[in-house]
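**Q** Quick one: sequence and predicted model below, then my questions.
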Amino acid sequence: MTEHQIEINFKEYISLNELDKASHALCLEAVKAMESSHSPYSKFRVGAALRLQSGKIVYGSNQENVAYPSGLCAERVALFTWGANHADDPIEAMAVTAATDEFELLKPVTSCGACLQVLAEFEKKQNKPIEIILFCNNSPVWVMNGVNSFLPFLFFENRLNAEVKGL
């Protein structure tokens, strides 16, 4: 038997005011994105903002549906919008925030596994990690360099990209 250990590193800031100007501005855009959240069932609003290499901002917010599996998380809304409209303009950073009137969020909310897997796909597509900034109102700010900080065992099977021979 061999035992392995995985170490995950990230930066934690006390508040948004400690971030550099570009990251702080991106976080404010994520708050703005949260305004379009459609979350009448969970009452849990999430906003995501992507900063592209060109400086353009792409927005996403969670969109719920009474048939729960039909909804979509803010991160995937933003990432799929990027993929459909801006795939030639690499993503530099993504800021994600959440809020609810039901209780106080004391720490950043992390992305779900499905969102992380989609994020991994787009990092692979652009061949570079995406800085991920997570925060909530009055919570610490967590900054990660790429999806591996969340999901060290990403699902990738390079043979799925290979052409099927003989067909």
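**A** Sure thing, it's come through. Numbering: from 1, shown residues only.
**Q** going forward, measure contacts and count neighbours with C-alpha atoms only.
**A** Fine.
**Q** check which helix or strand covers the residue sitting nearest the centre point of the chain.
**A** Geometric centre of the chain, nearest residue: E75, 4.6 Å, by C-alpha atoms, centre = their mean. For E75, the host element (DSSP states H and E) is helix 74-85.
**Q** Distance-wise, check E35 relative to C112.
**A** Distance, E35 to C112, by C-alpha to C-alpha, to the nearest Å: 20 Å.
**Q** More neighbours: which of these two?
**A** Using other C-alpha atoms under 10 Å, the more surrounded residue of E35 and C112 is E35, with 14 against 11.
**Q** Tell me which residues touch that one, please.
**A** By C-alpha atoms under 8 Å, 6 or more residues apart in numbering, E35 lies in contact with 45, 47, 61.
**Q** how about the helices in this structure?
**A** Using DSSP state H, the helices of the chain run over residues 21-34, 74-85, 113-126.
**Q** Dump those helices into TSV; add distance to F135 as well.
**A** Output for the helices of the chain, formatted as TSV (distance: least, C-alpha to C-alpha, whole Å):
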stretch	distance to F135
helix 21-34	8
helix 74-85	14
helix 113-126	16
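**Q** And these: which comes nearest V66?
**A** With respect to V66, and counting by C-alpha to C-alpha, the nearest of the helices of the chain is helix 74-85 at 16.9 Å.
**Q** and the angle for that closest one with helix 21-34?
**A** With axes from the mean of the first three to the mean of the last three C-alpha atoms, to 10 degrees defining the directions, helix 74-85 sits at 100 degrees from helix 21-34.
**Q** before we go on, here's another structure to hold up against the first:
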Amino acid sequence: MKEVKIETRLEVYEDISELPVQVQSLMKKAVEVREAAYAPYSKFNVGAAILLENDEIIVGSNQENASYPSGLCAERTAIYYANAKFPNVNMRMMALTASSRNKVTDKPIAPCGACRQAIAEYEIKQQKPIEIYFMGAKGKVVKSGSLANLLPLLFENSVL
């Protein structure tokens, strides 16, 4: 038997003003698109903005549907659109923000498990990490240098 230790390294910023200017701009795009989310059931709006290597910015918001689970999270909306529009362009970074219409979201909100797996697929495809910044509606912002920090034992295509 061998014991394996898995470590995660994250950076935590006190608020959006501490982020590098380029990341602040990307997060502001995520905040803007968060307000366009279609979330009449959960009242939980999420916005995602992805910076591609060609300097294009792709945004997405969560889209709910009365026929659960037919909706789609903001992260997957954005990442799938980015690949559909620019299939051969790598994704450099992703900014995520979430807010509730029921209470203040002042703690960082990480991607759900399904979104983590979707982001992992594109890190594997491009063979480069995607920086991920995430926050609530306000407050601290967390940076992960790669999805692997958020999903260390990811399911990947080499097993298929």
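**A** Okay, I see it. The shown structure was predicted, so the numbers you read here are calculated from the model rather than taken from an experiment.
**Q** if we can go back for a sec, Serialize the contacts of E35 of structure 1 to JSON lines and add fields for distance to W82 of structure 1.
**A** Formatted as JSON lines, the contacts of E35 of structure 1 follow (distance: C-alpha to C-alpha, whole Å):
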{"residue": "R45", "distance to W82 of structure 1": "21"}
{"residue": "G47", "distance to W82 of structure 1": "15"}
{"residue": "S61", "distance to W82 of structure 1": "13"}
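**Q** closest to M94 of structure 1 among those?
**A** The shortest approach to M94 of structure 1 among the contacts of E35 of structure 1 belongs to G47, at 10.3 Å (C-alpha to C-alpha).
**Q** Look at the closest one and say how many residues are nearby.
**A** Under the neighbour criterion other C-alpha under 10 Å, G47 of structure 1 is assigned a count of 28.
**Q** number of nearby residues for the residue nearest to it when sequence neighbours are not counted?
**A** Distances taken as C-alpha to C-alpha, 6 or more residues apart in numbering put M34 closest to G47 of structure 1, at 3.8 Å, once the chain neighbours are dropped. Applying other C-alpha under 10 Å, we find 25 residues neighbouring M34 of structure 1.
**Q** For F122 of structure 1, see how far away M34 of structure 1 is.
**A** Distance of M34 of structure 1 to F122 of structure 1, given as C-alpha to C-alpha: 22 Å.
**Q** show me the contacts for E75 of structure 1.
**A** Per C-alpha under 8 Å, 6+ apart, neighbours of E75 of structure 1: 47-48, 60-62, 96, 111, 115.
**Q** Make TSV from those and add distance to E102 of structure 1 to it.
**A** Shown next, in TSV, are the contacts of E75 of structure 1 (distance: C-alpha to C-alpha, whole Å):
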residue	distance to E102 of structure 1
G47	17
A48	20
G60	22
S61	18
N62	17
V96	19
S111	20
C115	24
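**Q** closest to I8 of structure 1 among those?
**A** I8 of structure 1 lies nearest to S111 out of the contacts of E75 of structure 1, by C-alpha to C-alpha, at 15.8 Å.
**Q** Next up, the contacts around the residue nearest to G47 of structure 1.
**A** For M34 of structure 1, the contact set (C-alpha under 8 Å, 6+ apart) comprises 45-48, 60-62, 97-98.
**Q** Spatially, which residue comes closest to M135 of structure 2, not counting chain neighbours?
**A** The spatially closest residue to M135 of structure 2, leaving aside those adjacent along the chain, is P108, at 3.8 Å (C-alpha to C-alpha, 6+ apart).
**Q** Thank you, goodbye.
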